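Trainee: sequence plus predicted model, see below.
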Amino acid sequence: MKISLFIAKRIIGSKSYKNSVSAPIIKIGIIAISVGLIAMHIAIGTGIGFQNKIKDKISSFEGHIRVSTYENNSTNTTLESIDPQMIRSAAETERISFVNSVAYASTVFKTDKNFAGGLLKGIDSTYRWNAFEDYLIDGRLPDIGSLISREILLSKHIARTLGVKTGDRVSSYFLFEDRLPIRRSFVVSGLYDSGFPDFDQRIAFADLRHVQKIYQWPTDQVGAFEITLDNFDDIHRFSEEVYDQVPAPYDVQHVKERYPEIFNWISLFDTNIALIIVIMIIVGGINMITALLVLILERTQMIGLLGVLGMQQWSTQKVFLYNAAYLIGIGLLWGNVLGLGLLALQHQTGWITLDPTSYYVTTVPIAFDVPMITAINIGTFVICVLMLLIPSLIISKVTPIRALRRV
């Protein structure tokens, strides 16, 4: 065993070390490292959790990329149909998880006493609900079979406005400039609540064939294709590839283009996370520097004795660096236990709630990013140790003669 490490272990294990004048300062340094790591865990876990949750919610409604016609207006209504053969070549890639064929129609939902405007999303029997089952709060998803279905899935918000519940009937009116309105009657199969007001306030799900008949489309025509990728990070590159493959009358948009304000907002979490990490590492490092200086000043006699015995300055420095590294490790251990424990508690119980109208989620979402957790532990340890190299040079100012005179 190297002599520096051996001496450091003897110092750490001694009773005088635990009862020394520097003990309170050492504890403060350990607490600073622990609190800093807890703050980093919370910032990363909640920040990435928010980003992932909001991405998943938007994707569960519209996929990652939408292919539709340029004629479709700002209300999302699909006024023109698309031939499914057009998207076939673009969809034949391993990067695509699935493609949904859909159509949108603006409508007015009405009961005997109430009405509400909305957007009817037509879906077929192959529609992939993705994680939508998590938002279902009552009833079930519409059963789309070989025969045209009269079932409709409403949001909790629309159902409350209309005063209906699962099993009730709802009329839907489709208005046109050049012909009489068309009425369709539906039975509410279930209610959903995504906590995302932009969607909950307007979107309902029903059989695609209703929209096809309303717009007088052939049965093989749809209003749009919603493409979901295996990797969200491929969204920019793949949307450009699809745009190059589809004919001119069609438009290709990914969700970041459709909802720029939301994605600009969640991108700020990256800046906040980086800022918190930097601040916490600096605070922890400064506290450890203070603890190291106190340790050195407390053991000047030992430093002088080691110098007389012929130990080199760097070897003496390593004694205290090993000591400080041990303290940093203790701080990181407690920071991981408490920080990850708090995140796990929130992940399992959701005891911290939020207003969905402001944050798009009902509880604080948590993500456990193992590479990031590993990186902040290693990074914090390495940076703090490197920060201690300069103050450890004070050992060179301790001369053996002056140190031993105090014995």
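Mentor: Done, it's in. Computed from a predicted structure; not experimentally measured. Numbering: from 1, shown residues only.
Trainee: going by C-alpha atoms from here, please, whenever you check contacts or count neighbours.
Mentor: OK.
Trainee: which residue is the nearest non-sequential neighbour of residue 185?
Mentor: Among residues not flanking residue 185 along the chain, residue 171 sits closest, at 4.5 Å (Cα to Cα, 6 or more residues apart in numbering).
Trainee: continuing past whichever strand or helix holds that neighbour, what's the next helix or strand?
Mentor: Secondary structure from DSSP states H and E places residue 171 in strand 169-174. Using DSSP H and E, the helix or strand that follows strand 169-174 towards the C-terminus is strand 182-192.
Trainee: pull the distance from that following strand to the chain's centre.
Mentor: Distance of strand 182-192 from its chain centroid, counting by Cα atoms, centre = their mean, to the nearest Å, is 34 Å.
Trainee: that older thread, I'd like to know which elements the strand holding residue 171 is packed against.
Mentor: Here strand 169-174 touches strand 96-110, strand 182-192, going by 3 or more Cα pairs under 8 Å, 6 or more residues apart in numbering; DSSP states H and E.
Trainee: got a list of contacts for that strand?
Mentor: The contact list for strand 169-174, computed with Cα atoms under 8 Å, 6 or more residues apart in numbering, reads 105-111, 164, 181-188, 214.
Trainee: got another, please set it beside the one above:
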Amino acid sequence: MNFSLFIAKRIRSQKGSSFSKVITRIAIGSIALGIAALIISMAIFEGFKQTILDKIVSQTGHIQVLKFDMNNSFETSPLSTQRNFYEDLKNQDYVSHIQPYTQKPVLLRTDEDLMGLVLKGIDKSYDTLSFKRNLIEGRFIAFDTSNYSKEIIISQDTKDKLRLKVGDDLLAFFLQDPPRQRKLEVVGIYQTGIEDFDERLVYCDQGLLQRLNDWGDTLVGGYEVFLKDFDDIDVLYDEIEANSDYDMYLQKVTNTFAHFFEWFSMVNKNVTIFLSVILFVALFNVVSVLLILITERVTMIGMLKALGATSSQILQIFFQNGLVILWKGILIGNIIGILFCLIQDTFKIIPLDIETYYMSSVPIAWNIPLILMLNFVIIVLVIFILWIPSIFISRIKPIRAIRFD
């Protein structure tokens, strides 16, 4: 058996509650807690970012294509879905989905209340899967193939202010020439937690707005474009804009909701600093523990040197024991971090105020490549710092070490 490996195993197998045992447990705990904190912190931050982004994109898409005009109201001008641009955009490899929509200001009235909102018309091509994540009561609109549906989805905020519930009827008034009204049934309640949507938007069949505007079935207020890769939004925005018609203009979600993305950037910097501090503390503790273990074994080091062992062989003893500490710490840390994330993701044990945080519980994002990268970086860094004790071991003189107490 290898000399260094044999001595390392003998040191680890020593019985009793020696000081080195306590220090070893502290080192393992330090690495474990550091890794667990890093995994949990990254999962929560990515969860926050992804949840808010999903809520925003589910309502607007990544890029909106609109008719260019001088209209500053909430009402959209008509664009045709029979344009070559629309068909070409649908067939692009980087586009996962494209859906038309139309917006129109509306006054919703009940027997006791009146409220001004923006009515967003959608059709059967709408991405219902993303929207249903925010649907907290009722169902989605059932589109009528022969006529337009007389159903409406309102927000929880609108429901509370107008004192409505699923199944209730209301009157929708449209201020146009001539003024018109329609009786609609509330079939669903949504809640994103984002005021820009919850306090402003309600949803109906796009066919209703097309009829009110005297548009044909091919005229809509705009297109919402969903990209396959959000990270490419800046490049693809420029490409789509370059190929768009002269009377179109584009809005990308990073500009429309710039305050959210500025917040993401700020939090990302703070999280990076926080994670760096945790990592530094964990690595510092490992170095400190190794130096304490070496100090406790100074006499043994002196005797081994006196018997002919080289500094390299002695370093291997502490290096191998350090690797054992590392593997145990990493294993325990991953178990703690992943188990916590799994419990939170499944049972939502930590609630949040949706009006403050835009979600009802602490979100968890499972980014396995990021977790693997984190483990790899920690392994490399710890292995690197395990060689630091070689500086001290090489300076230990056998005579002084044997006399050391």
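Mentor: Perfect, I can see it now. Only a predicted model underlies this, so the values are computations on that prediction, with no experimental measurement involved.
Trainee: what's the TM-score here?
Mentor: Remark: TM-score between the superposed chains equals 0.94 [TM-score structural alignment, normalised by the length of structure 2]; 403 aligned residues with a Cα RMSD of 1.9 Å.
Trainee: hmm, residue 384 of structure 1 is touching residue 285, no?
Mentor: Yes - at 5.0 Å, residue 384 of structure 1 counts as touching residue 285 under the criterion of Cα atoms under 8 Å.
Trainee: for the stretch 51-200 of structure 1, which segments count as strands?
Mentor: 65-69, 96-110, 115-123, 136-139, 151-155, 169-174, 182-192 (DSSP state E, counting those that start in this stretch).
Trainee: which one of those lies closest to residue 269 of structure 1?
Mentor: Among those, strand 65-69 comes nearest to residue 269 of structure 1, with 23.4 Å by Cα to Cα.
Trainee: what's the average distance of that closest one to structure 2?
Mentor: When structure 2 is overlaid, strand 65-69 of structure 1 sits 0.9 Å from its aligned residues on average, using mean Cα distance after the TM-score superposition for structure 1.
Trainee: matching residues in structure 2 for that strand?
Mentor: Counting by TM-score structural alignment, strand 65-69 of structure 1 pairs with residues 63-67 of structure 2.
Trainee: for that stretch, which outside residues touch it?
Mentor: Counting by Cα under 8 Å, 6+ apart, 76-79, 221-226, 237, 247-253 sit against stretch 63-67 of structure 2.
Trainee: so how do I select the buried members of those in PyMOL?
Mentor: Applying 16 or more other Cα atoms under 10 Å to the contacts of stretch 63-67 of structure 2, the buried members can be selected in PyMOL as follows:
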select buried, resi 76+77+78+79+221+222+223+224+225+226+237+250+251+252+253
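Trainee: contacts only, for the equivalent of residue 247 of structure 1 over in structure 2.
Mentor: The alignment partner of residue 247 of structure 1 in structure 2, by TM-score structural alignment, is residue 245. Applying Cα under 8 Å, 6+ apart, we find residue 245 of structure 2 in contact with residue 85.
Trainee: neighbours of the closest residue to residue 322 of structure 2 other than its chain neighbours, how many?
Mentor: Take residue 322 of structure 2 and drop its neighbours on the chain: the residue closest to it by Cα to Cα, 6+ apart is residue 386, 6.7 Å away. Close neighbours of residue 386 of structure 2, defined as other Cα atoms under 10 Å, add up to 22.
Trainee: before we move on, the earlier item: centre of the chain to the strand holding residue 171 of structure 1, how far?
Mentor: 37 Å.
Trainee: tilt between it and strand 115-123?
Mentor: Angle, strand 169-174 of structure 1 to strand 115-123, by axes from the mean of the first three to the mean of the last three Cα atoms, to 10 degrees: 80 degrees.
Trainee: in strands only, show me the contacts of stretch 63-67 of structure 2.
Mentor: 79, 222, 223, 224, 225, 226, 248, 249, 250, 251, 252 (DSSP state E).
Trainee: fine, thanks again, bye for now.
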